[in-house]
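Engineer: below are the sequence and a predicted model; questions follow.
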Amino acid sequence: MSGQTVGPPTSRAEQEGMELALELACRGIRGANPLVGAVILDETGRPVASGWHRGAGTAHAEAAALDELGPVTSEQASRLTMLATLEPCSHRGRTGSCAEAIAATGIGRVVHAATDGTARAGGGAEILSRAGVDVVSGLLGAEARLLNHRWIGARAADRPFTSLHLAQSLDGRIAAADGTSQWITGAGSREHSHLIRARSEAIIAGTGTIFADDPRLTARTPAGTAAPRQPLRVVMGHRELPGGAAVAADDHHVQLRTHDPAAVLAALSARGIDHAMIEGGASIATAFLAADLVDEIWLYQAPIFLGAGRHAVGDLGVGTLAEAGHFRFDDAGGPAHQLLGSDVVLHLEPQPGPADRASEHEGTR
């Protein structure tokens, strides 16, 4: 492709700049968008501006770096290099096209780690190349793909990125023997989980949870008021909702009469939803985990023992230790483990497998 190079020749300064861009990307939050960082180098290889994507609806990493750079002349811009962990996007969604913004600035060289290979936002490198920008792809590409391996997999499967919320006792129970479950965890954990709800586009719960707890499935601020942006409330299961159920208080809810997690995510994808959160209960959590459709876990652990009652997760079909599903701590967006009052919250993601490490699939925004 004219004007583009696959596989760098790059300098040591560009290598270090991309390493910094990857570090910055980890400051973002997982969800509807990938983690992306960007760094701008001057002609001596010194970083002069940087940015990262802070979440859906906010400026993309490249746009944030351009904002920090400020006004430059076309001659000055031509001597600059932008490093981005993902190919600058071509599409205009809630934010503008990063590729067009970079081209308009007149930056002379763009190096991106991973190529955007899908129809929604791919093609940014071609836009830049046509504008006369020197474009290089592949610098630290494997690292960039691993950073977003579950998000890339979700996009490749045309489904929402899916988070799982678990609030449990030390012995893995989500309810006592008599069914009571409010509240196993403390106020700090609940406040934190509402922050995750507020950035999700849909919250999923099973009919069993609706009958047992009558949850509202809304997102609230730390002050207890309704968050400005509310996720779609999704009930999964065949039973008719009870009259007056809190989840059905208005039209911003839907019941999907299936027990198939893949079918639920397909239905949500058809509605344009890119980030879903599983709120409860154990049967739903088990179904999504068994189908390998959980992309991150927020595990809230209370310092109590219940001894009996409902387990957080049921039978996953694991017959021997070698078949166990492996997760790892995830520091994206903050520490992977933190103390909230007397509770501990863990942020986890599935351990990448050989296919993730060798994958040539790329993502989009």
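Structural biologist: Yep, that arrived.

Engineer: contacts, neighbours, all on C-alpha from now
Structural biologist: Noted.

Engineer: correct me if wrong: L66 contacts L41.
Structural biologist: No. Counting by Cα atoms under 8 Å, L66 stays clear of L41, with 11.5 Å between them.

Engineer: so which of those two has more stuff around it?
Structural biologist: L66 (24 against 20; other Cα atoms under 10 Å).

Engineer: next one for the comparison:
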Amino acid sequence: MMSTTIEEAMRAALALASRGVKTGPNPRVGCVILSPDGTVIAEGWHRGAGTAHAEVDALSHLVDDAARGATAVVTLEPCNHHGRTGPCTEALIAAGVARVVYAVADPGHASGGGAARLRDAAIDVVEGVLADEATAFLHGWLTAMTLRRPVVTLKWASSLDGRAAAADGSSQWITGTAARQHVHERRADADAIVVGTGTVIADDPSLTARGDAGELLPHQPVPVVVGERAVAATARVREHPHALIEARSHDLDAVLADLFKRGIRSVFVEGGPTLASAFVRAGLVDEFLVYLAPVLLGGDRLALGDVGVPGIADARRLAVERLEILGDDILLVARPAPAPPAAAAPALSAPSGTDGRTL
């Protein structure tokens, strides 16, 4: 059998990871185990919370001492804690693996530290192989674990002149069917969908993710309503497959912290201008999805209100990731632009009569 390079194995591990579940508290991870001569002898991936992690899944396909002296190639640093399953570090050590190669470090407070544990057990550890590709693949989960809050996607649909509704308040439908179906697919990719009480009162939405024929998609985001007003007992959102979370607060940092504790790692914010503006103003949006329809509405029904920008110098700059054509509409996907590097402080001139040394 032909030997496999470490980079080839890592790309195979990333492909395996993509088979995992997109939602939930756990990352999508893949693992390839190579024999001492570089032959692939096992593969595995994580299938969701409570199931075997990728390394353990791969090891489960081997018998006796088949992993002794082998190399485990993993997309994420092996975990080092007891959760629903045991530490992957201990499984690798017990199997007699000689080397572990991983792409990106685990930023988790509890789960991190796997590399150090493996080195303590005299296992050779190599990190950073295809790190850029793995970081892009795990972007949402890594962001959530680093910030200790769910990654936030903010969506709105508007006319080309930035209006979310006509002068009489009507807004169905600004965009066409292709754009609306794309929204439902993005809902299904999130752990939770977040709206404000104003949206619930005005529109009585179900907050479900549905297919072309109106059927419920296999994964449904948990509905979250933010605001101090109670949601009516007859509201359609109470018929959602998941129990409604009522976040009786306007403190968005606290709301997101609570959702993170509940295991929610991604939220899809689909409220009206008030909630959308609040998320932008607080600097809590990680991804923008803006659906632009080729219509002009005029008036004052803007998609965003005050976002804390008193002047052009304070504008919240975005970096456009991509544009997509959806029927007659345009989807713009953007992220907050990185802050420009700080300007270097000007060198101080030495006072006359000194030798220029620091005083």
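Structural biologist: Received, thanks. Quick caveat: nothing in here was measured; it's all calculated off a predicted structure.

Engineer: please state their TM-score.
Structural biologist: The TM-score (TM-score structural alignment, normalised by the length of structure 2) is 0.73; 335 aligned residues with a Cα RMSD of 4.0 Å.

Engineer: picking up where we left off before, identify the contacts common to L66 and L41 of structure 1.
Structural biologist: A49 (Cα atoms under 8 Å, 6 or more residues apart in numbering).

Engineer: need the counterpart of I204 of structure 1 in structure 2.
Structural biologist: Under the alignment (TM-score structural alignment), I204 of structure 1 pairs with V194 of structure 2.

Engineer: what's the burial count for its match?
Structural biologist: For V194 of structure 2, using other Cα under 10 Å, the count is 24.

Engineer: you'd agree it is in a strand?
Structural biologist: Yes. Assessed with DSSP: H, G, I helix; E, B strand; the rest coil, V194 of structure 2 lies in a strand.

Engineer: does the aligned partner of G214 of structure 2 in structure 1 count as helix, strand or coil?
Structural biologist: Superposed on structure 1 with TM-score structural alignment, G214 of structure 2 falls opposite G224. Three-state call for G224 of structure 1 (three-state DSSP): coil.

Engineer: distance of G224 of structure 1 relative to S200 of structure 1?
Structural biologist: In this view, G224 of structure 1 and S200 of structure 1 are 18 Å apart by Cα to Cα, to the nearest Å.

Engineer: compare these two (neighbour count), which wins?
Structural biologist: The residue with more neighbours, out of G224 of structure 1 and S200, is S200; 26 against 10, by other Cα under 10 Å.

Engineer: just the terminal-to-terminal distance for stretch 137-156 of structure 2.
Structural biologist: 25 Å.

Engineer: buried ones in that stretch?
Structural biologist: 137-138, 140-145, 148-156 (16 or more other Cα atoms under 10 Å).

Engineer: roughly how far out does it sit from the chain middle?
Structural biologist: Its chain's C-alpha centre and that of stretch 137-156 of structure 2 lie 3 Å apart, by Cα atoms, centre = their mean, to the nearest Å.

Engineer: run through who's touching it.
Structural biologist: Counting by Cα under 8 Å, 6+ apart, 26-28, 107-108, 135, 164, 256-257, 259-260, 264-270, 272, 276, 284-291, 303 sit against stretch 137-156 of structure 2.

Engineer: if we go to 7 Å?
Structural biologist: For stretch 137-156 of structure 2, the surrounding residues in contact (Cα atoms under 7 Å, 6 or more residues apart in numbering) are 27, 107-108, 256-257, 260, 264-270, 276, 284-291, 303.

Engineer: these in strands, which ones?
Structural biologist: In strands, defined here by DSSP state E, the members of these are 266-269, 287-291.

Engineer: could you single out the nearest of those to P336 of structure 2?
Structural biologist: E287 (7.3 Å; Cα to Cα).

Engineer: could you give the number of residues near the closest one?
Structural biologist: Counted with other Cα under 10 Å, E287 of structure 2 comes out at 21.

Engineer: quick one, what contacts E246 of structure 2?
Structural biologist: 224-226.

Engineer: and what of L160 of structure 2?
Structural biologist: Contacts of L160 of structure 2 by Cα under 7 Å, 6+ apart are 292-296.

Engineer: for S249 of structure 2, see how far away it is.
Structural biologist: In terms of Cα to Cα, L160 of structure 2 sits 33 Å off from S249 of structure 2.

Engineer: one more: W45 of structure 2?
Structural biologist: Taken as Cα to Cα, the span from W45 of structure 2 to S249 of structure 2 is 39 Å.

Engineer: counting neighbours around each, name which of the two comes out higher.
Structural biologist: The residue with more neighbours, out of W45 of structure 2 and S249, is W45; 28 against 14, by other Cα under 10 Å.

Engineer: and the strands in the stretch 1-150 of structure 1?
Structural biologist: Using DSSP state E, counting those that start in this stretch, the strands assigned to the stretch 1-150 of structure 1 run over residues 4-6, 37-41, 47-52, 81-86, 109-114, 134-137.

Engineer: TSV for those, including distance to A101 of structure 1?
Structural biologist: Shown next, in TSV, are the strands of the stretch 1-150 of structure 1 (distance: least, Cα to Cα, whole Å):
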stretch	distance to A101 of structure 1
strand 4-6	18
strand 37-41	14
strand 47-52	14
strand 81-86	12
strand 109-114	12
strand 134-137	15
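
Engineer: V344 of structure 1: which of the ones you listed is closest?
Structural biologist: Of all the strands of the stretch 1-150 of structure 1, strand 47-52 comes closest under Cα to Cα, at 27.7 Å.

Engineer: what distance separates the closest one from the centre of its chain?
Structural biologist: Distance of strand 47-52 of structure 1 from the chain centroid (Cα atoms, centre = their mean) equals 22 Å.
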